[in-house]
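Engineer: show me the folded form of this:
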Amino acid sequence: MATEQAPAPALDRINGLLALLTRRPVSLYATAVLRIGYGLLYLVFLLREFPHRDEIWGPGSPWTPDMARQLFDQTGWSSILTLSDSRLYFEICYAAALVTAALFTLGWHTRAVSVLFAVVVASFHARAIFMTDGGDNLILLMAVYLVFTACGRRWSLDARRARRRATPAISTVKPEDEWLRHQLQCFRETLTAVIHNCGVLVIAAQVCFLYGSAGLYKVQGASWGNGTALHYVLNLQLFQPWPGLSHIAADHAVLLAVVGYLTVLLQVAFPFVLFSRLKYPVLAMLLGMHLGIAVFMGLPLFSGAMIIADAVFLPDRFLRPLGHGARRAVRQMGGRRPEPYQVTEPTPVPQQAAPPQAVRPARRAQHPQ
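Structural biologist: Down below sits the predicted model:
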């Protein structure tokens, strides 16, 4: 009897996982944060490099379109920017990339725009493959992963339009057609939930792999073992946006050693603390680490990409109140603004004679004595 009942907990756990995978999409608010974050980050990146766009991706780049096409023949990459060497074509592509990033951030027809956004990121990444860093690689991966998620169901123009259309309608369909429509709708919702949940799982696994591999790679280095790695990093001229600040930080050898050991510990332990209460302190410390990388090493794109990726581990019960609070703050700010004065014409209302019994109590109330 004991041997027959032993597999029951394992079967219940498997059934629970299958139900979680197929019942409904999870982490909708987290994927919305990823959509807004990466769309806005790439939009700011394109605007920041707008004065240098021709030298980086355009026909006037030292890495010419012909050289890029020769590399594509060897690597299998492709880019819409190399379809023509015309400067007008490049300017149109750049303007389309800006519009696509903005629409992806706003969540306008997200299913189609997410594909366009992934094509834009892949094209710009492949065109200047030797001028990218870890931030570009991560944004490219996340842009592809977000195509398979329902990242437009929250905090988007699509969600706003869906709320406005959510009105009950009188059905004029035959019962057998209604049953078929219901079955197709259930199949569609289940398929969407499965693809979305698998996409979220892949994103989470990607972030865990990044942190785990980075931590294990640091463990193998002698400079990280003796605590001098950050000291050497701060003295590299290539990563000194503010040399004075870097020199001040480099003078604190003991503090840098402690921060280095803590960095390795956080990265190695990150995949193992996701299902415990230590997840939130670890995420907070990783946020501080990425802010330090952005300030001291001058890598804001990489730091921003990693900070946004960490949001996939924040549950909806944590993100939902933030959205409600922001919406409430916007409404309060909007209510404090004085409304413009508008002159309206009085609407003619026909006068009606009041009955005598309705007037007499009013007169008595005015003169009680």
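Engineer: hey, let's count contacts and neighbours off CA atoms from now on
Structural biologist: Fine.
Engineer: how close does S84 sit to A97?
Structural biologist: With distances taken as Cα to Cα, to the nearest Å, S84 is found 16 Å from A97.
Engineer: so which of these two has more stuff around it?
Structural biologist: Neighbours were counted for S84 and for A97 using other Cα atoms under 10 Å; A97 has more, 22 against 13.
Engineer: now that one: closest residue in space that isn't a chain neighbour?
Structural biologist: Leaving aside its chain neighbours, A97 sits nearest to V120 (6.1 Å; criterion: Cα to Cα, 6 or more residues apart in numbering).
Engineer: then S61?
Structural biologist: E55 (4.1 Å).
Engineer: now do stretch 159-175: everything it contacts.
Structural biologist: Identification of contacts with stretch 159-175 by Cα atoms under 8 Å, 6 or more residues apart in numbering yields 152-153.
Engineer: now stretch 142-150: how far from the chain's centre is it?
Structural biologist: 10 Å (Cα atoms, centre = their mean, to the nearest Å).
Engineer: ends of that stretch, how far apart?
Structural biologist: Using Cα to Cα, the end-to-end distance of stretch 142-150 comes to 13 Å.
Engineer: flag every buried residue along that stretch.
Structural biologist: Applying a neighbour-count criterion of 16 or more other Cα atoms under 10 Å, the buried positions in stretch 142-150 are 142-150.
Engineer: got it, and stretch 198-209?
Structural biologist: 198-200, 203-204, 206-209.
Engineer: next one: stretch 251-271
Structural biologist: Here stretch 251-271 shows 256-257, 260-261, 263-264, 266-271 as buried, counting by 16+ other Cα under 10 Å.
Engineer: mind checking the longest helix of the chain?
Structural biologist: Secondary structure of the chain read by DSSP state H shows that its longest helix is helix 175-219.
Engineer: to compare with the earlier structure, here is another sequence to fold:
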Amino acid sequence: MTVRDLRQAGQGDVLGVVERLLAFFRRMTLQPLALYSAASIRIGLGLLYATYLLREYPYNDQLWGPGSPWSPALADRWLENYHWPDLVNFIYSTLITDSPVYFQAFYGLSIIVALLYAAGWHTRAIGIVHTFCVMAFFTRSWQLTDGGDMAIMLLTFYAAFMASGRRWSLDARRHRKRMEAAQGKPVPEYRFFAGRGAETEELRRRFVVLMHNGAMGVFAAQVMMIYCSAALVKVMGLKWQEGTALYYILQVSWLQPFPALNNWMTGPGHLVPLAVIAYLTVFSQLLFPLAVFNRTVKYCWLLVMLGTHIGIIVTMGVFQFSAIMIIGDLVFLPDSFWRRSAWYVKVLRTPRGKQPVPPPLPDPALPEDAKTVPTQKGQPHSARATSGHG
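Structural biologist: Next comes the predicted model:
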């Protein structure tokens, strides 16, 4: 092989990598990923926070209101010490008030916003308002926060940038009715952009898809980071290295929703199974970022994590953190999983002797009207991407 042949071979490899990167970035602006998972995350976040506020309603004044030990004066002094920008201070000081009427009105409004967000009513706007409400509560009395509160605040912020209203929402239902009324005519997703030109609509559409895919990626990275950091902290602990950590955790009196169950699990003969579960917990969290990239292994891994979180809820009563992590794990489920699951449900509900519904088609690489179509001169062009609602 000559030097010229080697150089040409290297140029071919570089061009191949560049083409693959360009195809990847093009796909990120044309095909929104995991829309059903985004919708399930939206529903989970809204219902979880509404349940949280309803559960703490009898004590809301002592936790976040004017009657809290962390008084509005102390909260103001805490904010002044950090010298944050005015916008940050405005967001963090929303609940710093001496008015019980204002506090109770904001509390009730936050519950309504969380339920509307779960229902998918004007998802884009309500998602921003919902994020604002979540941050206002979790920064009002920072002594009450724990890992679950911080995870809810971060994942809710990322979810506000997703196109989570395209499936299982009132927005999707309204858009479907508008398309049926139009009888096949093109229907704009947002009336604000109606009549502003095809280029403006196409630019907006691609920007929404890119923002959605980017938010899904950051959301997934945050979940993986939480698992990895938790595993690394456990690895540094001597009791986790010895396998006795769960034995001591289950004996903490204020972490026992069912004391009889904890006493049985820490009884004679159960130390070895607890050690195995402890090691399994550490390795499942540590290897989680690697497992979710395998299409076959990730489903088994997600089942292990689901069992772990359910076990934490039952044995230690840490509901909020486990619930938000179960919701966060949904980001790794593709649309094909939800379609196949819906098909299995329909098959089970089909009476005997009747023809079951056909299985769903596999997900296309790109939407049909967004695929590259060669022209007569050999120059490719892209049609408009499929419409959706954010």
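Engineer: before we move on, back to that, and the residue nearest to A97 of structure 1, what's its match in structure 2?
Structural biologist: Using TM-score structural alignment, the partner of V120 of structure 1 in structure 2 is C133.
Engineer: which SSE is its match in?
Structural biologist: helix 123-138 (DSSP states H and E).
Engineer: likewise G58 of structure 1?
Structural biologist: Here G58 of structure 1 is assigned to no helix or strand, by DSSP H and E.
Engineer: quick one: residues contacting it.
Structural biologist: Applying Cα under 8 Å, 6+ apart, one finds that G58 of structure 1 lies in contact with 81, 87, 90.
Engineer: need the nearest residue in space to S123 of structure 1, chain neighbours excluded.
Structural biologist: Closest residue in space to S123 of structure 1, ignoring its immediate chain neighbours: S79 at 4.1 Å, by Cα to Cα, 6+ apart.
Engineer: repeat for R153 of structure 1
Structural biologist: Closest to R153 of structure 1 by Cα to Cα, 6+ apart is A159, at 5.2 Å.
Engineer: can you check L54 of structure 2 too?
Structural biologist: Nearest residue to L54 of structure 2 in three dimensions, chain neighbours excluded: I111, at 7.6 Å (Cα to Cα, 6+ apart).
Engineer: the one you found -> structure 1?
Structural biologist: In structure 1, I111 of structure 2 lines up with L98, judged by TM-score structural alignment.
Engineer: so for the helix or strand encompassing its match, what gets flagged as buried?
Structural biologist: Using DSSP H and E, L98 of structure 1 falls within helix 87-106. Buried residues in helix 87-106 of structure 1, counted by 16+ other Cα under 10 Å: 89-90, 94, 97-98, 100-106.
Engineer: and the residues you listed as a markdown table, adding distance to A68 of structure 1?
Structural biologist: Shown next, in a markdown table, are the buried residues of helix 87-106 of structure 1 (distance: Cα to Cα, whole Å):
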| residue | distance to A68 of structure 1 |
| --- | --- |
| Y89 | 17 |
| F90 | 15 |
| Y94 | 18 |
| A97 | 19 |
| L98 | 22 |
| T100 | 24 |
| A101 | 24 |
| A102 | 27 |
| L103 | 29 |
| F104 | 27 |
| T105 | 29 |
| L106 | 32 |
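Engineer: could you single out the nearest of these to S61 of structure 1?
Structural biologist: S61 of structure 1 lies nearest to F90 out of those, by Cα to Cα, at 11.8 Å.
Engineer: how close does the closest one get to L47 of structure 1?
Structural biologist: Counting by Cα to Cα - F90 of structure 1 and L47 of structure 1 are separated by 15 Å.
Engineer: go on, F124 of structure 1?
Structural biologist: F124 of structure 1 is 14 Å from L47 of structure 1, by Cα to Cα.
Engineer: when these two are compared, which one has more neighbours?
Structural biologist: F124 (22 against 14).
Engineer: in terms of contact, does the more buried one touch R53 like I think?
Structural biologist: No. Using Cα atoms under 8 Å, F124 of structure 1 is not in contact with R53; the gap is 10.4 Å.
Engineer: where along the stretch 151-300 of structure 2 do the helices fall?
Structural biologist: For the stretch 151-300 of structure 2, helices defined by DSSP state H, counting those that start in this stretch occupy the ranges 170-182, 198-236, 238-242, 245-249, 259-265, 271-286, 288-291, 297-316.
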